[in-house]
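J.: Provided below are the primary sequence and the corresponding predicted coordinates.
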Amino acid sequence: MTELIKVVVTGAAGRMGREVVKMVLQDEQMQLAAAVGPSSGPVDAGTLVGLEPCGVLVTPDLETALSNAKADVLVDFTVPHAAYGNTTAAIMHGVRPVIGTTGITPEQIEELDKLCQSRGIGGLIAPNFSIGAILMMKFAAQASKYLPHVEIIEYHGDQKLDAPSGTSVKTAELISEVREELRQGNPQEKETIEGSRGGYYNGFRIHSVRLPGVFAQQEVIFGGFGQTLKIRHDSYDRAGYMPGVSVAVKKVMTYTGLIYGFEHLMD
């Protein structure tokens, strides 16, 4: 029998964290080792997500959880200002991080990679775990070879803390790997309202929409002579990210070093 992968979930009481807890409890190859999140009293993680009690209580202290759980993997869906510290703590305990929180800087990613290498463990930071979103990014990068005039519009709820989204930044990075910098628009254009043309990235623009009632969508628009191409992905439910998280938890056990981007784990 294959040994179960022991998983610590941070942000367990949050909306994404609850989905992760549920996924771990229902996956035959995983075992919930600890659930970390704010709690006003002893709450069973299984009960928290609407399942049978599992015997794991939600705890507010990550260090204690890492020390006691003897875990293999930490899955983090928290907030940008906490994710870097959580990831560092996990690596220092020899626990492989799978991070879905966006906002970690390239410099921090480089530091975390070195730390993973020094500990001989794998790690993953992924702006998006949705298979459809990853395909959207790949298709956009492919299209930019032939239609280099491009803009990105991303839509999220008004409580999202970072802008642009990690998904749009990753999309822009993938496009820039195959598309030379091309400064778009009229060279004489002038913004009469600052920021109206969006954020500038390698010659093209990223626009962030933040509204209540919106979950997560992204549209990549390409323009050419007499034509446009639009590649769009829409997410409607957090459960849609869980197949990707499940794959990441299993694959992070098989390599050393920190990988940035779920697309590197796809066949």
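T.: Ah, there it is.

J.: okay, CA-based contacts and neighbour counts for the rest of this
T.: OK.

J.: and the contacts of stretch 58-75?
T.: 5-10, 12, 20, 33-39, 42-45, 86, 89-90, 93-100, 249, 253 (CA atoms under 8 Å, 6 or more residues apart in numbering).

J.: go again with 6 Å.
T.: Contact with stretch 58-75 is made by 6-9, 33, 35-38, 43, 45, 95-99, as judged by CA atoms under 6 Å, 6 or more residues apart in numbering.

J.: now do the buried residues in that stretch.
T.: Buried residues in stretch 58-75, counted by 16 or more other CA atoms under 10 Å: 58-60, 62, 65-66, 70-75.

J.: for the chain, which segments count as helices?
T.: Ranges of helices within the chain are 15-26, 45-48, 62-69, 80-92, 106-119, 131-144, 166-178, 242-251, based on DSSP state H.

J.: got another, please set it beside the one above:
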Amino acid sequence: MPDFSVPTPDTAGSDTAGSDTAGSSPLRVAVTGAGGRMGAAAVDAIDGAPDLELVAALGRGDALEEIVRARADVLVDLTVPDSTEEIVHFAVRNGIHAVVGTTGWDESRLAALRDALAGAPGIGVLIAPNFAVGSVLATAFAAKAARFFESVEIIELHHPDKVDAPSGTAARTAALVAEARRAAGTAPSPDATHTGAPGARGADVDGVRVHSVRLRGLVAHQEVLFGSAGETLTIRHDSLDRASFMPGVLLGIRSVPAAPGLTHGLDAFLGLDKA
């Protein structure tokens, strides 16, 4: 079994201050979306971790009440955008922490979740656009570089079975890049395009152009391209196998009980919020 350990920082940040440390007994973990490829990989990783106990693996159509009957401490949700909000709110209502890798969490959904968590003291939820540690680092590096370049665009590349575009990772990267550029007073990327086919310039995500590629043979890949007069910088991350996501999944499971409220992205659990 691969070693999915990731160093855990001394403290973990969240939208809500406070902590609730887990005891010495193994954390009891349930997985929704266990029938999918990502869910199956998570089930295997959790089952192989000596400090975790897999107590429920739910597929499509299984009753959420099974999570409560299994006395899960943490729920890992790897379902689909249409289901994830109901599942996570169910966990919060029942006093179960959640680690969420499903996309579809826009600002209105996040706001509703924060409201729900305000009425559930001690419960933590991690919404992670990407669990690959390298991807989280690449996004952080891109946010650092954003203010130094005149132009920026993002290309995200995934397998053709992915149901959303752009990816959650690309949307979060674009948001962080745009935030860094606004804070620095950087002008919008220059673009003299006057005519063009619909979609030729990609999607406008917070002022950053994002291009989505769907191609058989790919897993999950992203390039952030920066340019200024006479130079370019490309920050690229490639997930070649879903095993790349498992260290982040396990880190999230182990960290979220000590991070009440909403944590968006693995950044804080990796200590990147202090970098």
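T.: Yep, it's here. Nothing here was measured: the structure is a model prediction, and the numbers come from that model.

J.: re the thing from before, switch the buried residues of stretch 58-75 of structure 1 over to a markdown table; also include distance to residue 241 of structure 1.
T.: Putting these into a markdown table (distance: CA to CA, whole Å) gives the following:
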| residue | distance to residue 241 of structure 1 |
| --- | --- |
| 58 | 22 |
| 59 | 24 |
| 60 | 25 |
| 62 | 24 |
| 65 | 25 |
| 66 | 25 |
| 70 | 26 |
| 71 | 22 |
| 72 | 21 |
| 73 | 17 |
| 74 | 16 |
| 75 | 13 |
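
J.: most widely separated two among these?
T.: Greatest spatial distance in the buried residues of stretch 58-75 of structure 1: 60 and 72, 19.4 Å, computed using CA to CA.

J.: which bit of structure 2 covers stretch 235-242 of structure 1?
T.: Aligned by TM-score structural alignment, stretch 235-242 of structure 1 falls on residues 239-246 of structure 2.

J.: buried set for that stretch?
T.: 239, 242-246.

J.: just the ones of those in strands?
T.: The strands, defined by DSSP state E, take in residue 239 from the buried residues of stretch 239-246 of structure 2.

J.: strands - which of the buried residues of stretch 58-75 of structure 1 land there?
T.: Those of those lying in strands (DSSP E): 58-59, 73-75.

J.: residue 140 of structure 2 -> structure 1?
T.: Aligned counterpart of residue 140 of structure 2 in structure 1: residue 138 (TM-score structural alignment).

J.: thinking again about what came up before, mind putting the helices of structure 1 into TSV with distance to residue 155 of structure 1?
T.: Below are those laid out as TSV (distance: least, CA to CA, whole Å):
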stretch	distance to residue 155 of structure 1
helix 15-26	18
helix 45-48	29
helix 62-69	32
helix 80-92	18
helix 106-119	23
helix 131-144	13
helix 166-178	10
helix 242-251	20
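
J.: how near is residue 250 of structure 1 to residue 186 of structure 1?
T.: 48 Å (CA to CA, to the nearest Å).

J.: which of those two has more neighbours?
T.: A direct count of neighbours by other CA atoms under 10 Å for residue 250 of structure 1 and residue 186 places residue 250 higher, at 13 against 7.

J.: and that one, how far is that from residue 112 of structure 1?
T.: Residue 250 of structure 1 is 20 Å from residue 112 of structure 1, by CA to CA.

J.: what of residue 160 of structure 1?
T.: For residue 160 of structure 1, the distance to residue 112 of structure 1 - CA to CA - is 24 Å.

J.: same question for residue 229 of structure 1.
T.: The spacing between residue 229 of structure 1 and residue 112 of structure 1, counted by CA to CA, is 37 Å.

J.: hang on, the earlier thing: out of residue 160 and residue 112 of structure 1, which sits in the busier spot?
T.: Using other CA under 10 Å, the more surrounded residue of residue 160 of structure 1 and residue 112 is residue 112, with 23 against 13.

J.: so how far is residue 154 of structure 1 from the more buried one?
T.: Taking CA to CA as the measure, residue 112 of structure 1 falls 28 Å from residue 154 of structure 1.

J.: and residue 93 of structure 1, by the same measure?
T.: To residue 154 of structure 1, residue 93 of structure 1 is 36 Å away according to CA to CA.

J.: dump the residue contacts of the match of residue 140 of structure 2.
T.: Shown in contact with residue 138 of structure 1 (CA under 6 Å, 6+ apart): no residues.

J.: same thing but 8 Å
T.: Residues in contact with residue 138 of structure 1 (CA under 8 Å, 6+ apart) are residue 174.

J.: for residue 142 of structure 1, same thing?
T.: Residue 142 of structure 1 sits next to 175, 178 when contact means CA under 8 Å, 6+ apart.

J.: count the neighbours of residue 194 of structure 1 for me.
T.: By other CA under 10 Å, 8 other residues sit near residue 194 of structure 1.

J.: typo on my end, it should be residue 199 of structure 1
T.: Using other CA under 10 Å, residue 199 of structure 1 has 16 other residues around it.

J.: quick check: it vs residue 80 of structure 1, distance?
T.: To residue 80 of structure 1, residue 199 of structure 1 is 20 Å away according to CA to CA.

J.: just residue 264 of structure 1 next, same as before
T.: Per CA to CA, residue 264 of structure 1 is found 22 Å from residue 80 of structure 1.

J.: looking at these two, which is more packed in?
T.: The neighbour comparison of residue 264 of structure 1 against residue 80 (other CA under 10 Å) goes to residue 80, with 15 against 11.

J.: with adjacent residues omitted, what lies nearest to that one?
T.: Excluding the flanking residues, the one nearest residue 80 of structure 1 by CA to CA, 6 or more residues apart in numbering is residue 103, at 5.0 Å.
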